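[1] kindly generate the corresponding structure for this input.
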Amino acid sequence: MWARNWRYISWGSSRLWISPIRGVRRSLATLGSSGPRPVPLSYKLLDGQDALPPVVFLHGMFSNKNIFQAEAKTLAQQTGRKVLIMDARNHGESPHSPDCSYEAMSADLQALLQKLGLGPCVLIGHSMGGKTAMMVALQKPELVERLVSVDISPLVTPNMPDVFKIIRFMKYLNIPGDLSHSQAFKFLDEYLEPFVTDSSIRQYLFNSLVRIDGQYVWKVNGENLQQQKHQLLDTLQIQGVYPGHALFLRDTHSLFLPSSHYPKIKLLFPEVQFQNIPDSGHITHIKKPQEFMDSILSFLS
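    Take a look at the predicted model:
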């Protein structure tokens, strides 16, 4: 079984309320003092000026903090800000947990920000990370100076591709341990190409492959993610308003953030801007890295 191959693989303030929106329900995490117990996330913090709001990158599903290393370094150098990258629970070097909910991932991030004394922050989240960023912004708007969501909607998207099929391919992939990193990438690329035609997604997945004790393994707890598939794809279970500036980046023909969702998103994020990056696919920061950084830098300025 795939599970046996895992070696680790140890990756306030006032609230505004609006009328209920169909498909957006109040989170239990906002109703009581008790909530998900946070786990200690693995992270890397690039130093910068204390006077500027720090930037936090939140990766998508099946990835880890290293996916944003180049962007974090560029942002730190060009803006002088502190930049934080981290592994979400069940990813990279952060602990595994059977709870994959956005409430839990929001609690993890809030605990880390408190530990590091960071805030309010600019949250930049891709896909799963984008929904986590939205959850934090709606729960604790005072912690979020600005919000950037990359190709994801807070609402359920019926036509979204079945991203979880990737777990099946990851499960049965056996890369010889004697291959170099570049050889392993070529092996993975050729293996996945018939099933995952977008080369940027294949490159994105390779970010989570690591060699430990002579064996290539995935730094992702795919079984836990698979078990909570429907919760991860569902509408965010929260009701509220984030009054700060928000930027939603998307591919022009995105299946993850359809333009039909704009009216409901504007109710949650009234100061939102929508921006298309043509031909960027779902992995915007890999397929169109320069356009992605240009959009971020423009939004921050």
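
[2] make it CA atoms for all contacts and neighbour counts henceforth
    Noted.

[3] residue 44: neighbour count?
    15 (other CA atoms under 10 Å).

[4] how close does it get to residue 130?
    Note on residue 44: its distance to residue 130, by CA to CA, to the nearest Å, is 19 Å.

[5] second input sequence below; structure requested for side-by-side comparison:
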Amino acid sequence: MVGSRKLRRTKRNCRGEESSSFGLASGSLDPPTSTNEKEEHRRKPSSERYQAPLSTFSPPTRFKLNSFPPSLAMLLPRSLLLPSTSSLLRTARQVPSLFPRRNLSSSELPGIPEPVDLPFELAEPKSRKGVDTLVIAHGLFGSKQNWRSLTRALAQELSMPVYALDLRNHGTAPHTPSHTYMSMASDVSHFFKTHDLTSKQVHLMGHSMGGKVVMATALHPLLNGPIKSLISVDMAPAVGKISPEFASYCDGMLEIENSDAQSKSQADAILEKYEKALSIRQFLLTNSVLKDQKISFRLPLQYLKDAIPAIGDFPFQPGQIHWDGPTLFVKGSRSKYINRHNIPAAESFFPNMKLEELDTSHWVHAEKPAEFIQLVSGFIKST
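    Now for the predicted structure:
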């Protein structure tokens, strides 16, 4: 194992010939052969055992992340890294930006669509301190009710009001064919205005799709005035094809609506063909209602199915624009939505970012609620 030895530029490749690769201090990787050599080799500190150009290491060799500057460690395959991946993620903001920064001119900014009014639930603290407010945006197929217990806990922990929103086409929010991130960012900004949430008093948090909504809101200079800090839960500001199971969930719910299912158990039996995990089926069925003796959904399923490509999109490109406010990214360690490929883009958009990790899948707040509350409240209190 290689210790925390300083890197320097070398001009040797894996055959000892001149090159321009990065490497460790010159030396040999050849293992000791005699008994005396082996004993002497074993007694050496790990940082002195192998000293050779980085390019000479074979794939089975694995490295401590603190052996390399973050900009180099970011490029190493995950298979070469020891399990302390979180230390790489937490230092992401120190990585030199791969994207030259500039600000879009007003004529280049994305247009702001007509907003809709967003329903909400408000959790009030027993004793309020200051004027700050936390506003939360849920993910795809979610709603404000999914955050009910967490909003109450966060309100007491932070001594501030906490709003949980229903984004358009979710929960009890209006249905509309337009389901772009700029449309949803416009809705959030409209919510700020209609609830007198003014300059630099809003801590804005979103999970998954809601994470992209709050990031788009923070990046648009005509929308971000009230925002004091930003939190994205297991979502990066990157363009990527959305997982195919999300479209299949729409198909499953549409099949339920077109069937004669009269109970959630009957609906669950249909949905099981599309999703084997009971917890996810139960989550999807929180959107179901019994109407005219049949199970239907509050969601405009065809609108959402048509919007799946747009949900994988993001309205800005790295280097186009940035927001300098304090930003927290919370990653689930078993989720791939935030990864070494899109962290540099996040750092470009949000140079004052911090990245933390919890031992969860994508549903960070649901799987580790106590740890999540502690992490989020600690960040907000520090801003």
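
[6] what residues are up against residue 313 of structure 2?
    By CA atoms under 8 Å, 6 or more residues apart in numbering, the residues touching residue 313 of structure 2 are 238-241.

[7] most surrounded residue in those residues?
    Neighbour-wise, the contacts of residue 313 of structure 2 (other CA under 10 Å) top out at residue 238, 21 neighbours.

[8] which among the contacts of residue 313 of structure 2 gets closest to residue 102 of structure 2?
    residue 238 (17.8 Å; CA to CA).

[9] give me the nearest residue to the counterpart of that closest one in structure 1, chain neighbours excluded.
    Under the alignment (TM-score structural alignment), residue 238 of structure 2 pairs with residue 155 in structure 1. Sequence neighbours aside, residue 235 is the residue nearest to residue 155 of structure 1 in space, at 4.1 Å (criterion: CA to CA, 6 or more residues apart in numbering).

[10] next, count neighbours for the one you found.
    18.

[11] if we can go back for a sec, contacting residues around the match of residue 238 of structure 2?
    Residue 155 of structure 1 neighbours (CA under 8 Å, 6+ apart): 23-24, 234-236, 261.

[12] now residue 129 of structure 2
    Contacts of residue 129 of structure 2 (CA under 8 Å, 6+ apart): 159-160.

[13] distance of it from residue 196 of structure 2?
    Taking CA to CA, one finds residue 129 of structure 2 at 17 Å from residue 196 of structure 2.

[14] also residue 347 of structure 2?
    31 Å.

[15] more neighbours, these two?
    Neighbour count, other CA under 10 Å: between residue 347 of structure 2 and residue 196, residue 347 has more, with 25 against 9.

[16] which non-adjacent residue is nearest whatever residue of structure 1 lines up with the more buried one?
    Aligned counterpart of residue 347 of structure 2 in structure 1: residue 266 (TM-score structural alignment). Residue nearest to residue 266 of structure 1 in three dimensions, not counting chain neighbours: residue 272, with 6.4 Å by CA to CA, 6+ apart.

[17] measure how buried that neighbour is and give me the count.
    Residue 272 of structure 1 has 20 nearby residues by other CA under 10 Å.

[18] what of residue 39 of structure 1?
    So residue 39 of structure 1, with other CA under 10 Å, has 19 neighbours.
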